[in-house]
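K.L.:
sequence unknown, structure follows:
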């Protein structure tokens, strides 16, 4: 599942998309609360801009290189990255909520014929923006002429496709990143390099993929609006989550023709293809619905121990990224190609960071940006 162009999904592939999805849900809940408290648009703009800048700087300055890379040089510094993608995705969603968030939702409960769809109708400008962005992604991906490559190419290049397109890794996505960011400022060691013997750099957090990460977060934003507008009707929330999951699942089935590596737009993790987003959004609605039922409706579980890292998510993420190669989070394994030893190492490392987060919670230390 790690290779850029291996099609298909594993459970691990849900982690990053789920985080992006929840960013959208959090934005909906947080911005509604701030608007209801009377926070002005200027204050919201200042807050979202500050958070975005901090995320971009942390990703660019701390997580894109390590001590073994030597002193950071702009001549080879990688511009895209995970935090950069998250920061930009947050910025777009927060910007939309700043201008289109509604303060009083109760007035739209039952007075209009479209009340059952108010979570969509009331935010039509946001839907227009997302349709424009996704149309842009589709046009660039499938219509943009890429020198030496067929239009709409989504393959790995290298020896893939019988070696017909060796320099076409990532198609339009790879071409745009090299054109806009420069060859020296994107990822030079993609996971497809070893498998397909590719020679071209390709960045899994590139520009086109970020458009679809915004779409993924927007579905999470929609989930947050459902929670806000139907907060007195838990069954309505669960029904709407299920409807969205089924709808997105049907879209995924159509886009992929229910196949693993065929269809109009195959599922592709590191390209963040449209079918990848709709499929993982389907799973995210199901997972959020289960958690909502277990935690908020039935009160069977309070979210422990995962609630503790969530309260210090940026601190834990950055610290774990910087220290992931140090003992006791990592060590030289005797059987690195087995499943048992890497699994044990990862579980131990995760458990230690959960413990660190719990201790920070006990000390009431929370890093916010």
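P.N.:
That came through fine. Because the structure is a prediction, the values reported are computed rather than measured. Residues are numbered from 1 along each chain as shown.
K.L.:
when you work out contacts or count neighbours from here on, use the C-alpha atoms and nothing else.
P.N.:
OK.
K.L.:
residues in contact with residue 91?
P.N.:
Going by CA atoms under 8 Å, 6 or more residues apart in numbering, residue 91 touches 48, 49, 52.
K.L.:
top of those residues by neighbour count?
P.N.:
Using other CA atoms under 10 Å as the neighbour criterion, residue 52 leads these with 22 neighbours.
K.L.:
so it, which state does it fall into?
P.N.:
Secondary structure state of residue 52, per DSSP: H, G, I helix; E, B strand; the rest coil, is helix.
K.L.:
wait, isn't it in contact with residue 83?
P.N.:
No: at 9.4 Å, residue 52 does not count as touching residue 83 under the criterion of CA atoms under 8 Å.
K.L.:
show me where the chain has its helices.
P.N.:
Here the chain has its helices, by DSSP state H, at 15-36, 41-58, 82-100, 118-121, 124-143, 171-180, 192-196, 207-229, 234-256, 274-291, 307-311, 313-323, 340-362.
K.L.:
can you list the contacts of residue 91 in TSV and add distance to residue 136?
P.N.:
Compiled in TSV, the contacts of residue 91 are given as follows (distance: CA to CA, whole Å):
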residue	distance to residue 136
48	25
49	24
52	23
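K.L.:
could you single out the nearest of those to residue 321?
P.N.:
Residue 321 lies nearest to residue 52 out of the contacts of residue 91, by CA to CA, at 19.1 Å.
K.L.:
name the nearest residue to that closest one, ignoring sequence neighbours.
P.N.:
residue 87 (4.9 Å; CA to CA, 6 or more residues apart in numbering).
K.L.:
spit out the contact partners of the one you found.
P.N.:
Contacts of residue 87 by CA under 8 Å, 6+ apart are 51, 52, 53, 55, 56.
K.L.:
how far away is it from residue 95?
P.N.:
12 Å (CA to CA, to the nearest Å).
K.L.:
repeat that for residue 137.
P.N.:
On the measure of CA to CA, residue 137 and residue 95 end up 20 Å apart.
K.L.:
included below, for side-by-side comparison, is a second structure:
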């Protein structure tokens, strides 16, 4: 154990990685974004006694990201990852995946907004560059596992490894990992899933990592200022073409919008159509007609949603299932009407009407704390 590691009182680093052989004979590849979470994973892996290799994927323009707060996998974050690797005395490699990230994630992000849908690029990133490509690299390097800084838990069940929510609900990232395959889960390790963020920062300080106080990354790393519409209009200028705001019930034109990319289902702010007898929300987007359709809150109520490209992780237990239809939504009781997994389309029916269910988002199915699977919301059935 070098002077860059610590004993981590109360934590057994080797046990966190559940290695198939003794740590001294093992190799762990750590996905290092440059943030504090993945840096602590690298420190824990090193403290386990295994050989550790850090890999950073450069996902978008290095120069444009330099100095930004809340970014990842670009700019200063790459330098932070390299500095942590140097501090720990582990190998570190950076691979340029900008073109793949742009094609698989950013371009699709823009196309989804242009089609009137609400995308979740973090899931697409995990399904593509982060897991698919990192898996290939880790296996080529002869690693026994691939470890990441995600706040989820890998729990061994009777049918094999299961994906569970993090113990700290405020940090849980299971919504973004529902598309993880069973083969991937067998190889993945999530050593932070049982820790609160305060402990992670403490471990970073104990290990002398320079990014111990670094701010958390934003949900959409390539839109650190939150202005996603600017990104979409730069790539797809037609998304900024003004059009009519139409009342979904009466058909009356109430005003003009600034471009369909500025609106999502459930939105109330920014409509600028005052003088109405009741509050109005975006209840639908007609991308072909270029219309934003609005209505009272009751029109947002949804009784069911059709989900596509579904994934299932392990068997579906005979217990009450719940679903999250947004990353910050509370899980609500649902029933499945059709098969889940292998890309099949299925329908989830809500026990009580659910609000703000938007095509393009993901619906993630849970059995208690366990992630059963999920899919992309393709369409909804109104409960109004």
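P.N.:
All right, it came through fine. No experiment lies behind these values; they were computed from the predicted model shown.
K.L.:
got a TM-score for the pair?
P.N.:
Put the two chains on top of each other and the TM-score (TM-score structural alignment, normalised by the length of structure 1) is 0.24; 151 aligned residues with a CA RMSD of 7.2 Å.
K.L.:
one step back: can you list the contacts of residue 87 of structure 1 in JSON lines and add distance to residue 287 of structure 1?
P.N.:
Output for the contacts of residue 87 of structure 1, formatted as JSON lines (distance: CA to CA, whole Å):
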{"residue": "51", "distance to residue 287 of structure 1": "27"}
{"residue": "52", "distance to residue 287 of structure 1": "27"}
{"residue": "53", "distance to residue 287 of structure 1": "31"}
{"residue": "55", "distance to residue 287 of structure 1": "27"}
{"residue": "56", "distance to residue 287 of structure 1": "29"}
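K.L.:
mind giving me the ChimeraX select for those, buried ones only?
P.N.:
To isolate the buried members of these in ChimeraX, using 16 or more other CA atoms under 10 Å:
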select :51,52,53,55,56
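K.L.:
from residue 378 of structure 2, how far off is residue 332 of structure 2?
P.N.:
19 Å.
K.L.:
just residue 363 of structure 2 next, same as before
P.N.:
Applying CA to CA to residue 363 of structure 2 and residue 378 of structure 2 gives a distance of 10 Å.
K.L.:
quick one: which of these two has more around it?
P.N.:
Per other CA under 10 Å, whichever of residue 363 of structure 2 and residue 378 has more neighbours is residue 363, with 30 against 19.
K.L.:
what strand or helix carries the more buried one?
P.N.:
Residue 363 of structure 2 belongs to strand 362-367 when assigned by DSSP states H and E.
K.L.:
which elements pack onto that strand?
P.N.:
strand 321-324, strand 370-382 (3 or more CA pairs under 8 Å, 6 or more residues apart in numbering; DSSP states H and E).
K.L.:
tell me which of the ones you listed lies nearest to residue 96 of structure 2.
P.N.:
strand 370-382 (28.4 Å).
K.L.:
which other helices and strands does that closest one contact?
P.N.:
Short answer (3+ CA pairs under 8 Å, 6+ apart): strand 370-382 of structure 2 packs on strand 160-165, strand 302-312, strand 362-367.
K.L.:
where along the stretch 51-200 of structure 2 do the helices fall?
P.N.:
Here the stretch 51-200 of structure 2 has its helices, by DSSP state H, counting those that start in this stretch, at 62-65, 76-88, 98-101, 107-114, 121-125, 134-140, 182-187, 197-206.
K.L.:
so residue 121 of structure 2 sits against residue 109, correct?
P.N.:
Yes: counting by CA under 8 Å, residue 121 of structure 2 does reach residue 109; the two are 6.2 Å apart.
K.L.:
what touches both of these two?
P.N.:
What both residue 121 of structure 2 and residue 109 touch, as defined by CA under 8 Å, 6+ apart, is an empty set.
K.L.:
what is the burial count for residue 64 of structure 2?
P.N.:
Neighbour tally, residue 64 of structure 2, other CA under 10 Å: 11.
K.L.:
measure it to residue 234 of structure 2 for me?
P.N.:
Taking CA to CA, one finds residue 64 of structure 2 at 15 Å from residue 234 of structure 2.
K.L.:
cool, and residue 253 of structure 2?
P.N.:
Taking CA to CA, one finds residue 253 of structure 2 at 28 Å from residue 234 of structure 2.
K.L.:
go on, residue 15 of structure 2?
P.N.:
48 Å.
K.L.:
pretty sure residue 228 of structure 1 sits against residue 27.
P.N.:
No: with contact defined as CA under 8 Å, residue 228 of structure 1 does not count as touching residue 27 (11.7 Å).
K.L.:
those two: which is more packed in?
P.N.:
Comparing residue 228 of structure 1 with residue 27 by other CA under 10 Å, the one with more neighbours is residue 27, at 22 against 17.
K.L.:
my guess is the more buried one meets residue 92, correct?
P.N.:
No: Residue 27 of structure 1 lies out of contact with residue 92 (CA under 8 Å); the separation is 10.6 Å.
K.L.:
sorry, back to before: residue 348 of structure 1: which of the contacts of residue 87 of structure 1 is nearest?
P.N.:
residue 55 (27.3 Å).
K.L.:
re the thing from before, angle of the strand holding residue 363 of structure 2 against strand 302-312?
P.N.:
Orientation of strand 362-367 of structure 2 against strand 302-312 (axes from the mean of the first three to the mean of the last three CA atoms, to 10 degrees) gives an angle of 80 degrees.
K.L.:
return the set of buried residues in strand 362-367 of structure 2.
P.N.:
362, 363, 364, 365, 366, 367.
K.L.:
so how far is residue 322 of structure 2 from the fourth one?
P.N.:
The reference is to residue 365 of structure 2. For residue 365 of structure 2, the distance to residue 322 of structure 2 - CA to CA - is 6 Å.
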